[in-house]
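Peer 1: got a predicted model here, sequence first, then my questions.
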Amino acid sequence: MILKTPATSANLGAGFDCLGLALDFYNKTLIKRSNIFKVSIKGEGEDNPYLKKHNLFINIFNETYQKLTGKKDTFSFSFINNIPLSRGLGSSSSVIIGAITSAYYLAGLSINKDNILNNALVYENHPDNISPAALGGFVCSLVEDNVVKYIKTDILDDVKAVVCIPNKPISTNVSRSALPKHLSLADTSFNISRSSLTTAAFMSKNYEMLKYSSYDKLHENRRMKAIPELFKIREIARKNGALMSNLSGSGSTFFNLCYKDDASKLKNILENEFSSMKILELNFNNTGVIYE
């Protein structure tokens, strides 16, 4: 089978651990039945021999496939990894969703994305990245009694993403250590209102409202201190057409959304200002994981 799993951007400002969207940027995996177990990696992680011996995708795939079939069949895996590791673009969620989806497919079972999501909770208990990785589009989700509850909507091609990827990774666990133990009532109310309006803006396709809703007082500024250039990215992007400009996940990538007619200009401005970073102009993915 051939599998494509999208990168994702989560939190989107105030939507901590519940809002996320999928990008038209993928890891690709080719899986074949084989007499000999083989692994090849190109792209992200290709120089890391540890990933061949302790590969999260293969471990989850084997565990899920054996649970579904009761068999220990042999496969070869060829990975073409485009999503950078530990950069806030959902690389681990892409792996988790891809591994479970491919196990269902090669077990000969129908693929129900609700089942995929609920199985993914074993490996990732926050739904903000796994939901758009599976479903595509913009997704608001939560977990209730070990079940992912969500509402998803497509993102129109009126808008595009411009993402800034620093060379420096940020560990999600380390990043979470920067979060406050307590929030004031004022800051809590601020985030609830912005998260609600962000959700409404995507659902109603009123992207202009993102100019007012995509702010946060819980995590962004605290996490961005690890890479101070991110504050400048946000300032420049908002002055040059970005409807929203937010830390992607826990970082270090910075996510910008703008009208498609403004995307190339914004990309060029950010490239000129931040030459050490990779700047990508991307469409959005509305289908989630793709397989054949």
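Peer 2: Nice, I can see it.

Peer 1: C-alpha only now, for contacts and for neighbours.
Peer 2: Noted.

Peer 1: what ranges does the chain have for its strands?
Peer 2: For the chain, the strands defined by DSSP state E cover 2-10, 19-33, 38-43, 75-81, 138-144, 147-153, 159-165, 242-247, 254-259, 278-282, 290-291.

Peer 1: make TSV out of those and add distance to Thr199 and mean neighbour count.
Peer 2: Conversion of the strands of the chain to TSV gives the following (distance: least, Cα to Cα, whole Å; neighbours: other Cα atoms under 10 Å):
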stretch	distance to Thr199	mean neighbour count
strand 2-10	13	27
strand 19-33	8	22
strand 38-43	34	15
strand 75-81	30	18
strand 138-144	7	21
strand 147-153	10	17
strand 159-165	16	23
strand 242-247	13	26
strand 254-259	14	25
strand 278-282	21	18
strand 290-291	25	18
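
Peer 1: mind putting those into JSON lines with distance to Asn119?
Peer 2: Formatted as JSON lines, the strands of the chain follow (distance: least, Cα to Cα, whole Å):
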{"stretch": "strand 2-10", "distance to Asn119": "16"}
{"stretch": "strand 19-33", "distance to Asn119": "19"}
{"stretch": "strand 38-43", "distance to Asn119": "24"}
{"stretch": "strand 75-81", "distance to Asn119": "21"}
{"stretch": "strand 138-144", "distance to Asn119": "12"}
{"stretch": "strand 147-153", "distance to Asn119": "9"}
{"stretch": "strand 159-165", "distance to Asn119": "29"}
{"stretch": "strand 242-247", "distance to Asn119": "27"}
{"stretch": "strand 254-259", "distance to Asn119": "28"}
{"stretch": "strand 278-282", "distance to Asn119": "29"}
{"stretch": "strand 290-291", "distance to Asn119": "18"}
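
Peer 1: try this one side by side with the last:
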Amino acid sequence: MNNIRVLVPATTANMGPGFDCLGMALGLYNEVHMALSPGRLSIDVEGEGAADIEKDDKNIVWQAARRVFQEIGQANPGLSIKLINKIPTARGLGSSAAAIVGGLVAANRLTGDTLSRDRLLALATELEGHPDNVAPALLGGAVVSVMAEGKVHYLKINPPEELTAVVAVPDFPLSTQAARAVLPAQVSLRDAVYNLSRTALLVGALCAKRLDLLYIASQDALHQPYRTPLIPGLNQVIQAANGAGALSVTLSGAGPTVIALTDGKSKGIADAMQKAFEQAGVSCRISVLKPAVEGTKIL
């Protein structure tokens, strides 16, 4: 194959209490085109982040592709890469995970699909640092993932068909580093039990398709309370979405994006979220997305 085209979905991690272990793919995609280009590296970027994304050997897609060549013991042949991005950058929707997974999958196909899906997931986790975004980006659906004994252990769950996400993306970025810097080094036993019980209930609710349990199951004590001061109007947006009938409302990943899960009724919730952000002086974009069950697709 000379020219590979890959679609990689956005992801929402944590989903409330599932800090660094739970994520879900969403139907918003970055597109990676990759072809051999002997002796040189060429990178072109369109769409989200086009002005800011590196177009040299610091580019994340290129670094992921290079990791595939290293893994299979093949010399870097040079690549032509074109990125068409629809996932907002630095907003908590897994843009870096999509870049990593897209680079790995495209390079793997370009070199004859030598690496298994599980090995690609291991490499993606190595590059990203944790599997909560890269696992659903690669596999699709909602994914519970655990790093143990040097391996990613995971369980994919196909979300209920009626599940819909109303996504409010503020117009300011928030780096994962900044969002992690406000978290405490230690938490209380009470907060640990609070999140453990809700994470277990959330996974069970998704498996049993019990959407009525999402409100309680999505509550969090480990990261959202500490990140709230970084996002103007967050509490008001959550209250407004809940008041408009959302099943659950959480930060997406580290934020600042806020995601409301619904059973398909989205208009009133979207309007309520946008109005609440506006009252806090924040403009935002609203998208209504379905979970992406397939994950990364080679076209």
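Peer 2: Received, thanks. Since the structure is predicted, the reported quantities are computational estimates derived from the model, not experimental observations.

Peer 1: so what number do they get for TM-score?
Peer 2: In this superposition the chains share a TM-score of 0.94, using TM-score structural alignment, normalised by the length of structure 1; 290 aligned residues with a Cα RMSD of 1.6 Å.

Peer 1: mind checking which of the strands of structure 1 is nearest Ser91 of structure 1?
Peer 2: Closest approach to Ser91 of structure 1 among those is made by strand 2-10 (6.5 Å; Cα to Cα).

Peer 1: quick one: contacts for the aligned partner of Tyr123 of structure 1 in structure 2?
Peer 2: Matched by TM-score structural alignment, Tyr123 of structure 1 corresponds to Leu127 in structure 2. Leu127 of structure 2 makes contacts with Ala64, Ile100, as judged by Cα atoms under 8 Å, 6 or more residues apart in numbering.

Peer 1: Leu127 of structure 2 and Lys297 of structure 2: what is the separation?
Peer 2: Taking Cα to Cα, to the nearest Å as the measure, Leu127 of structure 2 falls 20 Å from Lys297 of structure 2.

Peer 1: and what of Gly141 of structure 2?
Peer 2: Distance of Gly141 of structure 2 to Lys297 of structure 2, computed by Cα to Cα: 13 Å.

Peer 1: likewise Gln63 of structure 2?
Peer 2: Applying Cα to Cα to Gln63 of structure 2 and Lys297 of structure 2 gives a distance of 20 Å.

Peer 1: count of neighbours near Phe231 of structure 1?
Peer 2: For Phe231 of structure 1, the neighbour count with other Cα atoms under 10 Å is 16.

Peer 1: quick one, helices of structure 2?
Peer 2: 60-71, 95-110, 117-128, 134-139, 176-181, 189-208, 214-217, 224-227, 234-243, 267-279 (DSSP state H).

Peer 1: mind checking which of these is nearest Pro291 of structure 2?
Peer 2: Once the helices of structure 2 are compared by Cα to Cα, helix 134-139 is nearest, at 10.1 Å.

Peer 1: what's the average distance of that closest one to structure 1?
Peer 2: Taken over the aligned residues, the distance from helix 134-139 of structure 2 to structure 1 averages 0.8 Å (mean Cα distance after the TM-score superposition for structure 1).

Peer 1: indicate which one of the strands of structure 1 is closest to Leu179 of structure 1.
Peer 2: strand 242-247 (14.1 Å).

Peer 1: what's the closest one in contact with?
Peer 2: 12-13, 207-208, 210-211, 214-215, 220, 224, 234, 237-238, 253-259, 266.

Peer 1: how about the strands of structure 1, which one is nearest Tyr105 of structure 1?
Peer 2: Closest among the strands of structure 1, once you apply Cα to Cα, is strand 290-291, at 8.5 Å.

Peer 1: in structure 2, which residues correspond to that closest one?
Peer 2: Under TM-score structural alignment, the match for strand 290-291 of structure 1 is residues 297-298.

Peer 1: residues near Val61 of structure 2, how many?
Peer 2: 29.

Peer 1: counterpart of it in structure 1?
Peer 2: So, by TM-score structural alignment, Val61 of structure 2 is matched to Phe57.

Peer 1: contacting residues for that match?
Peer 2: Counting by Cα under 8 Å, 6+ apart, the residues that Phe57 of structure 1 touches are Val95, Ile96, Gly98, Ala99.

Peer 1: quick check, nearest of those residues to Asp128 of structure 1?
Peer 2: Distances from Asp128 of structure 1 to the contacts of Phe57 of structure 1, taken by Cα to Cα, are shortest for Ile96, at 13.2 Å.

Peer 1: and whichever residue in structure 2 pairs up with that closest one, how far from Glu128 of structure 2?
Peer 2: Residue correspondence to structure 2 (TM-score structural alignment): Ile96 of structure 1 is matched to Ile100. The gap separating Ile100 of structure 2 from Glu128 of structure 2 is 8 Å, by Cα to Cα.
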